[in-house]
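1. this one's sequence-less:
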């Protein structure tokens, strides 16, 4: 129920939200053994420019939930249109490890995806549960942007290319 008036239709709600096009990001963090895990999200928001703070949301059912909720640092990697296969691979259910040959590092030591359109190197600020997700806030310690290239987007249940220009 929403309030006391109407029955809640989760599928219809997802379809409604699907009308809001988003970018696609790969979040990466090390587990306690030093392995780099990745998860695809489209729930990424800039919270503040001064200081630079972002937030993203992680489903409670994510196989690497403990990795991302217990890490001290993580990277946010904005995917380009050429990263479609990577996005599909890391959006599937199950644990996903990033290959070392695709990784680099920045200030915090979190794994960073080489070749991403942009990468944000973040320190965990705070986190907390909201419904069936964990909302994770990060303080941006450093960032880099690659410049040219179209972004990978998500719209109405599918991946799309977000090209520059109107």
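-> Nice, thanks for sending it over. This is a predicted model, so every value here is computed, not measured.
2. Going by C-alpha atoms from here, please, whenever you check contacts or count neighbours.
-> OK.
3. Residue 23: what's it in contact with?
-> 42, 78-79, 151-154, 162 (C-alpha atoms under 8 Å, 6 or more residues apart in numbering).
4. tell me the centre residue of this structure?
-> The centroid of the chain falls nearest to residue 41 when counting by C-alpha atoms, centre = their mean (3.4 Å).
5. Look up how far residue 139 lies from it.
-> Look at residue 41 and residue 139: by C-alpha to C-alpha, to the nearest Å, they are 18 Å apart.
6. Please apply the same query to residue 107.
-> Taken as C-alpha to C-alpha, the span from residue 107 to residue 139 is 12 Å.
7. try it against this one:
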């Protein structure tokens, strides 16, 4: 079956998602981030999460070989941060720009939740790599989340009643 890929992508964009920045450390300990909306919970016991990495990502080698990653769920006032890590090129974090939990993966401040996960499985699927991680630690904070729908950012405020 053949699809008009531009139209197919627009149809997929009709599914509203949250916005995350997935983070990992490179081989010399520098933090890197990548904006991702393909985050999902897999299982509560064990505590598994996943996200999908595009095979053409500038950060592919780093994330495809990392042993752990952080998933930082953005608050609705972090659109600039989402855009910073959505583009091509250098997506390094400055030292002091993040904290750490169990694995040492970068955990960003100001998020509404963060998950620190150890990679337990990698699955090649089409033009993406699925990274399944077992959550080692997490944190949760009050606030509204950043949402993405049909190419635009918004807030989950209407859903939370704030």
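-> Yep, that arrived. Predicted model, so just to flag it, every value in this text is computed and none were measured.
8. mind listing which of the contacts of residue 23 of the first structure are in strands?
-> Counting by DSSP state E, those place 78, 151-154, 162 in strands.
9. Checking whatever residue of the second structure lines up with residue 55 of the first structure next. Helix, strand or coil?
-> Under the alignment defined by TM-score structural alignment, residue 55 of the first structure is paired with residue 50 of the second structure. Three-state call for residue 50 of the second structure (DSSP: H, G, I helix; E, B strand; the rest coil): strand.
10. And residue 68 of the first structure, by the same measure?
-> Relying on three-state DSSP, one would call residue 68 of the first structure helix.
11. Pretty sure it sits against residue 38.
-> No. Applying C-alpha atoms under 8 Å, one finds residue 68 of the first structure not in contact with residue 38, separated by 9.1 Å.
12. Touching both of these two, which residues are there?
-> Residues touching both residue 68 of the first structure and residue 38 by C-alpha under 8 Å, 6+ apart: residue 29.
13. neighbour count winner among those two?
-> Neighbour totals were compared for residue 68 of the first structure and residue 38, and residue 38 leads with 31 against 24 (other C-alpha atoms under 10 Å).
14. element containing residue 11 of the first structure?
-> Following DSSP states H and E, one finds residue 11 of the first structure within helix 10-17.
15. same check, this time on residue 141 of the first structure
-> strand 133-145.
16. What's the ChimeraX line that selects buried ones from the contacts of residue 23 of the first structure?
-> Provided next is the ChimeraX selection string for whichever of those are buried by 16 or more other C-alpha atoms under 10 Å:
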select :42,78,79,151,152,153,154,162
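17. before we move on, the earlier item: tell me the contacts of the closest residue to the residue nearest to the centre of the first structure other than its chain neighbours?
-> Distances taken as C-alpha to C-alpha, 6 or more residues apart in numbering put residue 25 closest to residue 41 of the first structure, at 5.4 Å, once the chain neighbours are dropped. By C-alpha under 8 Å, 6+ apart, the contact list for residue 25 of the first structure reads 40-42, 44, 76-79.
18. if you set the cut-off to 6 Å instead, what comes out?
-> Applying C-alpha atoms under 6 Å, 6 or more residues apart in numbering to residue 25 of the first structure gives the contacts 40-41, 77-79.
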